[in-house]
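Asks: with the sequence up front, the predicted model follows.
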Amino acid sequence: MSASEDHELQDARSPVRTIVDLARLAGVSPGTVSRALAGKSLVNAKTKERIQALAREHGFQLNQMASKLRRQKTGVIGIAIPLGHDSRQQISDTFFMTLLGFLADELTEKGYDLMLRRVIPDRNEDWLDQFIGSGMIDGLIVIGQSDQFERIEDVADGYLPMVVWGNHQEGQRHCVVGSDNRLGGKLAAERLIAAGAKDLAFLGDTQAIEFAARFAGAKEIADRMGVPIRVLSTHLSPDRMGAEIAQHLQVITGEVDGIFAATDTIAIATLKELRGRSVSVPRDMKIVGFDDLPISSQTVPALTTVRQEIAAGAKGLVDLLIRRLGGEDTESLVLRPQLVIRETA
């Protein structure tokens, strides 16, 4: 027997416990297995039949792992933070820490422990299948869709106990809790224009779905009001953000007089850079952030921002996940953002 034949025989005899196991045996991606077992038309008939035959041969069902976890509780909820769009961003980011704090309170109150993973999808494209198939968690909360929307959609077809903090799109299959980001962008642009801004810039990375929606909302208002708005790509990783903001301001100072920052973190870093350049806020530059983190009211001048209900969002994530652990296929929860007017605009 050749080495390759021996390897194939070992694979065939290996237990098939997860989608990842079955995908490896079939020589396809976990997403293809998920779609095939769910009967999706996106998989060609021949591949679908082969995967379904392998599943029957090994006694594997799509919801096998979820059923097993419901019977044998681990008492642990997984929390994954995928960083496909900004791989150098840190979990110590103020937004992550704020949301994680509220999630920890909610989950602890319900009797669960947390297992946290910071994920760089480029280094492990099967990160989601491996986490849910590990047998170590009862369910999963994903913080942010990043650039992983389709991967999350694939898993949602066959894994019920998963809820995602992110942006909701009509027709999507995965369950989301998050703000109406497009509306938040509209509120930000409306405030900047009402405060007298004539030329706007959006500081953020529109590869991230939530940030793209915020920019889309702001652009809708700017276009309607005949005010130009440009995107200045700005990352949240500490080793890039400051230099990018400095470079942007070098170019736009004297032209742009209104900045919509994708997050409060970017807005606060921009305030610091403007102060170093002796640019008066809000006289010469108006700024609106997004999140309303606790530090936002303590900046000088105090930051005008769009508030996300982060505490309510954490409660919604946990409540929906627990309902899904009980077998309920829940709807998404979209929270209405609120403009908080302070001194920067």
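Replies: Great, that's in hand. Residues are numbered from 1 along each chain as shown.
Asks: switch to C-alpha atoms for all contacts and neighbour counts from now on
Replies: Will do.
Asks: mind checking the SS state of F131?
Replies: Taken by DSSP: H, G, I helix; E, B strand; the rest coil, the conformation at F131 corresponds to helix.
Asks: hold the first one in mind and look at this next one:
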Amino acid sequence: MKDKLEALKAEALTKLQAVNDPQILNDLRVKYLGKKGELTEVLRGMGGLSAEERPVIGQVANLVRSAIEEVISAKQELFQQQETESRLNAEKVDVTLPGRGLPQGGIHPLSRVLQEIEDIFIGMGFRIAEGPEVETDYYNFEALNLPKNHPARDMQDSFYITDDILMRTQTSPVQVRTMQAANGESPVKIICPGKVFRRDDDDATHSFQFHQIEGLVIGRNIRMSDLKGTLQQFTKEMFGPSAGIRLRPSFFPFTEPSVEVDVNCFKCGGSGCRLCKQSGWLEILGAGMVHPNVLRMGGYDPEVYSGFAFGMGAERIAMLKYGIDDIRYFYTNDMGFVKQFKGI
């Protein structure tokens, strides 16, 4: 039996040394060391040995098993190292290559225009004032020289929550609140950007929600020429140094006199095109001198103080500046539309 074990050892070691495949190695392990393997078959004959022979054969069998297991373990470690090296070679990274860029967002064109307008007026000494989007009828209408049943209220189809509470139709209430907070003494120079709400038709140029930027200046000896100079400076910075404006008489209940402000068409230079409807001018905002009644309700004596106010829609400015022909593009979350302005 000892000779059989030595012959089995020699055969197994010879075959194991020649193995170069993990699967074949496992098959040989099962063949020689498995429960039904050849070593087990040899050891089954130990029952016929004498008591003196069994320990000797048992010791030889253990040495044979240990020798085979040692070779198998060495081969398994070698195969594991080869697999690891192969994987590292396949997955290696050239650290000298430039990194892969991640997609980056951009500023929405409407947000960009709002920031630009704010920066322009802050540069002229204005400060930003804010107020509630849900307003009382008093601040939204009455304090702006629009008492109940005033026909001009029909110009703004409003979202009422109760008989006295509504979604603001303009940011003008912020002007009144600012005047009252000043107690009729300190000069005022503010812009009021924010959302406003009206029951306008949902079409290419109207939306039930849009953004307004209104301005207010109150002090001593404020004149119409101050208003014109401020708006002229704004249009030059917004639309380019060649931009010019004209003032047309108009009507707003909270200003007197009131004007519509046009900028000469920056696409055709004033010669007439489809954008300006062949007129050479583009309407951009409304303005005027603050009505004496509004000054009084704001806590100012109109005999001592005067002021001017203006208001514009941010969407309209953005549409004119970037050639956008449908206001609904601002709110549809169309990435194709937004990406056009990423590099601006």
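Replies: Good, I have the coordinates. This is a predicted model, so every value here is computed, not measured.
Asks: now the TM-score, please.
Replies: The TM-score (TM-score structural alignment, normalised by the length of the second structure) is 0.22; 113 aligned residues with a CA RMSD of 5.6 Å.
Asks: any idea which helix or strand carries Q233 of the second structure?
Replies: helix 224-239 (DSSP states H and E).
Asks: that helix - contacts with which helices or strands?
Replies: helix 109-123, strand 281-290, strand 306-313 (3 or more CA pairs under 8 Å, 6 or more residues apart in numbering; DSSP states H and E).
Asks: all strands of the stretch 151-300 of the first structure, in order?
Replies: Under the criterion DSSP state E, counting those that start in this stretch, the stretch 151-300 of the first structure carries strands at the ranges 162-165, 176-179, 200-204, 229-233, 258-261, 286-291.
Asks: dump the ones you listed into JSON lines; add mean neighbour count and distance to V334 of the first structure as well.
Replies: As requested, those are exported to JSON lines (neighbours: other CA atoms under 10 Å; distance: least, CA to CA, whole Å):
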{"stretch": "strand 162-165", "mean neighbour count": "26", "distance to V334 of the first structure": "10"}
{"stretch": "strand 176-179", "mean neighbour count": "27", "distance to V334 of the first structure": "5"}
{"stretch": "strand 200-204", "mean neighbour count": "25", "distance to V334 of the first structure": "22"}
{"stretch": "strand 229-233", "mean neighbour count": "17", "distance to V334 of the first structure": "25"}
{"stretch": "strand 258-261", "mean neighbour count": "28", "distance to V334 of the first structure": "21"}
{"stretch": "strand 286-291", "mean neighbour count": "28", "distance to V334 of the first structure": "15"}
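Asks: please identify the buried residues of stretch 117-128 of the second structure?
Replies: Of the residues in stretch 117-128 of the second structure, those buried under the neighbour-count criterion (16 or more other CA atoms under 10 Å) are 117-118, 120-121, 126-127.
Asks: can you name the residues in contact with that stretch?
Replies: Taking contacts as CA atoms under 8 Å, 6 or more residues apart in numbering, the residues outside stretch 117-128 of the second structure that touch it are 189-193, 234, 237-238.
Asks: ok, now with 10 Å
Replies: Identification of contacts with stretch 117-128 of the second structure by CA atoms under 10 Å, 6 or more residues apart in numbering yields 111-113, 116, 188-193, 213, 215-217, 230-231, 233-235, 237-238, 314, 317.
Asks: now swap in stretch 25-43 of the second structure and tell me
Replies: Residues external to stretch 25-43 of the second structure that are found in contact with it (CA under 10 Å, 6+ apart): 1-2, 4-5, 8-9, 11-12, 15-19, 22-24, 57-58, 61, 64-65, 68-69, 72-73, 75-76, 79.
Asks: now list the buried members of the contacts of stretch 117-128 of the second structure.
Replies: 112-113, 188-193, 213, 215-217, 231, 233-235, 237-238, 314, 317.
Asks: would you mark the buried spots in the helix or strand containing V259 of the second structure?
Replies: Counting by DSSP H and E, the element that carries V259 of the second structure is strand 255-264. Taking 16+ other CA under 10 Å as the basis for neighbour counts, the residues of strand 255-264 of the second structure that come out buried are 255-264.
Asks: show me what it is packed against.
Replies: Judged by 3 or more CA pairs under 10 Å, 6 or more residues apart in numbering; DSSP states H and E, the packing partners of strand 255-264 of the second structure are helix 224-239, strand 245-252, strand 281-290, helix 292-297, strand 306-313.
Asks: by how many degrees do it and strand 306-313 diverge?
Replies: Put simply, strand 255-264 of the second structure runs at 50 degrees to strand 306-313, going by axes from the mean of the first three to the mean of the last three CA atoms, to 10 degrees.
Asks: any idea of the angle strand 255-264 of the second structure forms with helix 224-239?
Replies: If you take the same axes, to 10 degrees, strand 255-264 of the second structure sits at 30 degrees to helix 224-239.
Asks: between strand 281-290 and strand 255-264 of the second structure, find me the angle.
Replies: Computed with the same axes, to 10 degrees, the direction of strand 255-264 of the second structure lies at 160 degrees from that of strand 281-290.
Asks: residues contacting N62 of the second structure?
Replies: With contacts defined as CA under 10 Å, 6+ apart, the neighbours of N62 of the second structure are I68.
Asks: any buried residues in the host helix or strand of it, and which?
Replies: Secondary-structure assignment from DSSP H and E places N62 of the second structure in helix 53-91. Within helix 53-91 of the second structure, the residues that qualify as buried by neighbour count (16+ other CA under 10 Å) are 57, 60-61, 64-65, 68-69, 72, 75-76, 79.
Asks: kindly report the same for stretch 241-261 of the first structure.
Replies: For stretch 241-261 of the first structure, a neighbour-count test (16+ other CA under 10 Å) marks 241-242, 244-245, 248-249, 256-261 as buried.
Asks: re the thing from before, among the helices and strands packed on helix 224-239 of the second structure, which is nearest S250 of the second structure?
Replies: strand 281-290 (8.3 Å; CA to CA).
Asks: by contact count, what packs against that closest one?
Replies: Using 3+ CA pairs under 10 Å, 6+ apart as the contact criterion, the elements in contact with strand 281-290 of the second structure are strand 209-219, helix 224-239, strand 245-252, strand 255-264, strand 306-313, helix 314-322.
Asks: before I go, just wanted to say thanks for your time.
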